[in-house]
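# coords please:
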Amino acid sequence: METSKHQCDIKTYKDVVNKIENSRRFGNDYGVTITKKVLEKLSNPQKNLKFIHIAGTNGKGSTASVVSNILMESGLKVGLFTSPHLIDFEERIRINGKYISKEDVARLGKLLIDTDFQVGLTMFDYCLVMAILYFKEQQVDVAVIETGLGGTYDSTNAIGTPLVCGITKIGYDHMQILGNTLAEIASSKAGIFKEDTIVVSQMQENEALEVLKTAAKEKKVKEFDIVNKVDIEEIKNYKRTMIGEYQLENIATAKKICQKVFERIDFPAKDNIKIDNAIKRGIANATWEGRMEILQKEPFFMIDGAHNSNGVEALCDSLRNLYPGEKFHFIMGVLADKDYEEMVKLLAPLAIDFKTITPDSSRALQNENLKNYINELGINACTLNEIRDIKNNLLDDAKNIALGSLYFIGDIKKLW
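Next comes the predicted model:
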């Protein structure tokens, strides 16, 4: 196999991660096209991989985590691929809850970097192909794959036909790429549908739902199932670690996805009692960092990865439910290409005040600009210069909530 010009430069785990993380965000071609070429060059390691494919605007990671946990509790060896990572690169690739080792990242990353694929890989391409190679080596029974962006042209759409497609809540995000309407965005998400697969979707706005139903018919999917209010209500009877009202629908979606998977593959827990127990244990043990995660209780400090208006709306609903009548000190760092104005307007009725920070990203909205917009709404806001300043600015008269960007939340977690 041909080697690339980077071969002599890449020697350690740190070199590999640095190279991958500094790769382009978007390629010169669609991700699905690039990944197909890369996988073909590697003799199609994804062949025979059984997998669940999850797309949506919000809730993908949480849903994928619960799916992985339930399947693991049923006795299967389960790979999980998600993005982005909050702290460590290895978070993106897991088997039965255990991160890929730094040694395996270095070994597989070096292989990919040293190979001349005749195409330019993005960071996401490197991560996805590394996961596929690792899952094949470790002989997983099934993998849970979260899309990166959209569906139709996403790199993950090169893997093949999934056992089950999961569609989480569809909302407005990445409009410059996916489209300006819910119908356009839903059409992109529906691009992961394949003939003979099963689709499980959360409840959607009618505009999005009609597109999903039409796509399901056109793609000749085997079954199209929608998570309903009864499914969601049932989750309240389960012991769970993941708090937040919005997690109820994510967990209900994961449960239904797993029930469909159990119908399609052989697995150790074959009778109904064992399946029910696997579902109960999987839900109880599932966690997803950075989603309504309480980092400390005095002063109270919670972080949440809400990074678009739909995510913020879900967070606000959960805060009202968990802490009725309370208002909060919000700490916000957001990317400039997000709908931050709508996010602030949703938070405003629950806000005592805001502290704004510039996230460590080339796409970041400057803290001063965010503060000025909040002030224009008649809400008190001030800036913090660095993330480390948060620790000395937490107040004890009300709960402190940080949100706005997964990158921002990840940088906060590094300090706790």
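# switch to C-alpha atoms for all contacts and neighbour counts from now on
Fine.
# check the secondary structure at the residue nearest to K136 when sequence neighbours are not counted for me.
Closest residue to K136 apart from its sequence neighbours, by CA to CA, 6 or more residues apart in numbering: P45 at 6.6 Å. Secondary structure assignment for P45 (DSSP: H, G, I helix; E, B strand; the rest coil): coil.
# ok, P45 to K229 distance?
40 Å (CA to CA, to the nearest Å).
# ok, the two, which is more surrounded?
P45 (18 against 12; other CA atoms under 10 Å).
# A strand includes V200, no?
Yes. Judged by three-state DSSP, V200 forms part of a strand.
# E40: neighbour count?
12.
# repeat for N206
Quick note: N206 (other CA under 10 Å) scores 11 neighbours.
# tell me how far it lies from A186.
For N206, the distance to A186 - CA to CA - is 11 Å.
# in the protein, which spans are strands?
51-55, 78-81, 93-95, 98-99, 142-146, 164-167, 198-201, 223-226, 293-297, 300-303, 328-332, 351-356, 381-383, 399-403 (DSSP state E).
# is it possible to export those to JSON lines including distance to G109 and mean neighbour count?
As requested, these are arranged in JSON lines below (distance: least, CA to CA, whole Å; neighbours: other CA atoms under 10 Å):
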{"stretch": "strand 51-55", "distance to G109": "22", "mean neighbour count": "28"}
{"stretch": "strand 78-81", "distance to G109": "16", "mean neighbour count": "27"}
{"stretch": "strand 93-95", "distance to G109": "13", "mean neighbour count": "23"}
{"stretch": "strand 98-99", "distance to G109": "15", "mean neighbour count": "14"}
{"stretch": "strand 142-146", "distance to G109": "19", "mean neighbour count": "26"}
{"stretch": "strand 164-167", "distance to G109": "28", "mean neighbour count": "28"}
{"stretch": "strand 198-201", "distance to G109": "33", "mean neighbour count": "25"}
{"stretch": "strand 223-226", "distance to G109": "38", "mean neighbour count": "16"}
{"stretch": "strand 293-297", "distance to G109": "31", "mean neighbour count": "15"}
{"stretch": "strand 300-303", "distance to G109": "31", "mean neighbour count": "21"}
{"stretch": "strand 328-332", "distance to G109": "34", "mean neighbour count": "24"}
{"stretch": "strand 351-356", "distance to G109": "36", "mean neighbour count": "22"}
{"stretch": "strand 381-383", "distance to G109": "39", "mean neighbour count": "19"}
{"stretch": "strand 399-403", "distance to G109": "32", "mean neighbour count": "24"}
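# for comparison, sequence B:
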Amino acid sequence: MAVTSPRGSDLVLQRLMSLHPKIIDLTLDRMWRILADLGHPERALPPVIHIAGTNGKGSTQAMLRAGLEAAGARVHAYTSPHLARFHERIRVAGELISEEALTALLDECEAANGGVPITFFEITTAAAMLAFARTSADWTLLEVGLGGRLDATNVIEAPRLTVITPVSLDHQQYLGETVGEIAGEKAGILKRGVPCVVGRQEDAALEVIEAKAARLGVPLLVQGQHWHVAAEGGRLVFQDETGLLDLPPPRLLGAHQYDNAGMVVAALRHLGFGEDACAAALTRAEWPARMQRLVSGPLVELAGTAQLWLDGGHNPSAGEAIAATLDGMGAHPTWLICGMLNTKDVAGFLRPLAGRAERLYAVGIPGEANTLPAEATRDVARAEGLEAETAGSVAEAVQAIVAQDPAARILICGSLYLAGRVLQENG
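Presented below is the predicted three-dimensional model:
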């Protein structure tokens, strides 16, 4: 009898983690093998929108889903990583996958794999595609996990549309040391003749994307060339060759969300959706841990009259986006609680935040093998000009901050893994 308790899928996921000695091993060979063994579910998906890029993939997907669903469409969505529960990664026809369905799919994929090496991300991506192929929907949104060219999601022969969000330095150990090299990996999702919406890019990245598109005959819709987006008078103004749209501002906070929203509007307009869908995309999207104000839970109670914010950004571009968002939130003393992975550019992330925070409290990320020790984060923060101390936990840091400034604005940041733990512990 199938195990349907929350522990059922957890047990299978734990087993799947052991099927490959490397957490990340970029190749599509194992993915093609298991998809063949499963009957090629990737060939039976509803029309696919494939999203790659360094920053903004999740926010862009969330807005796309909101716009499509507002227009009456049933939408599958695949994203990673999850924050609190694995189920967040797989949304089937608008609903998070159920525990019973997830456990059954994972069991089926585990049996089909037969114990041979496969990465956790590959086999769980196969499970998502199996779920999507078996449930009727109008659209499938696939977010790339890492890179694009060799990512497990890059098995769709002819997506309806691709999207490349801003490319910057991250995961250099896998994708390349320069923005141009990384853009080459992201551009690996381009398919012959399939249009691609391209967000704001550095020149080096755009040159690579344009060259690949020219080779494949890919029509590009590039920000700053084929469409433009701006914040004007508290509204979002979008313009392309078909005209101008005056839309509400994005619900998701931060100046960078205007660029993300622009990609979404460009995509929806290209697909034939009207102004109502575009407005809904901006105003109805929800995406946790992206400048999210926590309004209830034990940590909020601990904070008392202080504001508690959460953001999972973790690379230099995210640091710049957070800094710009703080600048736009008005003058208010801001305190940081920061925990990061040892694979990240900690100095690059923290550098834009220097001068914008009263003090930083560095923490480790509980249960994460690759956490950077709090002392190391503190030392980097100090080297970048931030006053910094360590704390034994997020809760301990909150207590220390409110003891000094009961009306503080507290931002917990530095890692999606830390954000996930905070959301779990805060209920």
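# TM-score of the superposition?
Here the TM-score for the pair of chains, by TM-score structural alignment, normalised by the length of the first structure, is 0.89; 395 aligned residues with a CA RMSD of 2.2 Å.
# just to revisit the earlier point, just checking, what residue in the second structure corresponds to the residue nearest to K136 of the first structure?
Counting by TM-score structural alignment, P45 of the first structure corresponds to P41 in the second structure.
# same check on Y153 of the first structure?
Aligned partner of Y153 of the first structure by TM-score structural alignment: L150.
# for its match, give me its contacts.
26-28, 185, 188 (CA atoms under 8 Å, 6 or more residues apart in numbering).
# neighbours around the alignment partner in the first structure of L190 of the second structure, how many?
Under the alignment (TM-score structural alignment), L190 of the second structure pairs with F193 of the first structure. Summarising burial for F193 of the first structure: neighbours were counted as other CA under 10 Å, giving 28.
# isn't F193 of the first structure right up against K219?
Yes. Under the criterion of CA atoms under 8 Å, F193 of the first structure makes contact with K219 at 6.5 Å.
# if we can go back for a sec, identify the farthest-apart pair in the contacts of L150 of the second structure.
L28 and E185 (13.5 Å; CA to CA).
# out of the two, which sits in the more crowded spot?
Neighbours per residue, other CA under 10 Å: of L28 of the second structure and E185, the larger number sits with E185, 22 against 16.
# which ones are touching the residue positioned nearest the centre of the second structure?
By CA atoms, centre = their mean, the mean C-alpha position of the second structure lies nearest to G58, the distance being 3.4 Å. G58 of the second structure makes contacts with 79, 143, 287, as judged by CA under 8 Å, 6+ apart.
# pretty sure the second one contacts I51?
Yes. Using CA under 8 Å, E143 of the second structure makes contact with I51 at a distance of 4.9 Å.
# who's in contact with the equivalent of T60 of the second structure over in the first structure?
Applying TM-score structural alignment, one finds that T60 of the second structure aligns to T63 in the first structure. Going by CA under 8 Å, 6+ apart, T63 of the first structure touches 168, 250-251, 253-254.
# what residues are shared contacts of E143 and I51 of the second structure?
57, 61.
# for burial, what's the neighbour tally of the aligned residue in the second structure for K217 of the first structure?
Applying TM-score structural alignment, one finds that K217 of the first structure aligns to A214 in the second structure. Around A214 of the second structure there are 14 other residues, counting by other CA under 10 Å.
# look up how far R192 of the second structure lies from A214 of the second structure.
For A214 of the second structure relative to R192 of the second structure (CA to CA), the value is 10 Å.
# I412 of the second structure too?
Distance from I412 of the second structure to R192 of the second structure, by CA to CA: 42 Å.
# how about L206 of the second structure?
18 Å.
# again, but for L350 of the second structure
40 Å.
# also K212 of the second structure?
10 Å.
# now N370 of the second structure
In terms of CA to CA, N370 of the second structure sits 39 Å off from R192 of the second structure.
# next: A369 of the second structure.
41 Å.
# tell me which of these two has more neighbours.
R192 (17 against 9).
# touching, the more buried one and G217? I think so.
Yes. The criterion here is CA under 8 Å, and R192 of the second structure meets it with G217 at 5.8 Å.
# list the contacts of stretch 320-334 of the second structure.
Residues contacting stretch 320-334 of the second structure (CA under 8 Å, 6+ apart): 253-256, 291, 313, 349, 352-353, 356-359, 408-411.
# 6 Å - rerun?
254, 352-353, 357-358, 408-410 (CA atoms under 6 Å, 6 or more residues apart in numbering).
# just name the closest of these to R269 of the second structure, please.
The closest of the contacts of stretch 320-334 of the second structure, once distances to R269 of the second structure are taken by CA to CA, is G254, at 23.1 Å.
# which residue sits closest to the aligned partner of that closest one in the first structure, ignoring its sequence neighbours?
In the first structure, the residue matched to G254 of the second structure (TM-score structural alignment) is G244. The shortest distance from G244 of the first structure to any non-neighbouring residue, by CA to CA, 6+ apart, is to S318 (5.0 Å).
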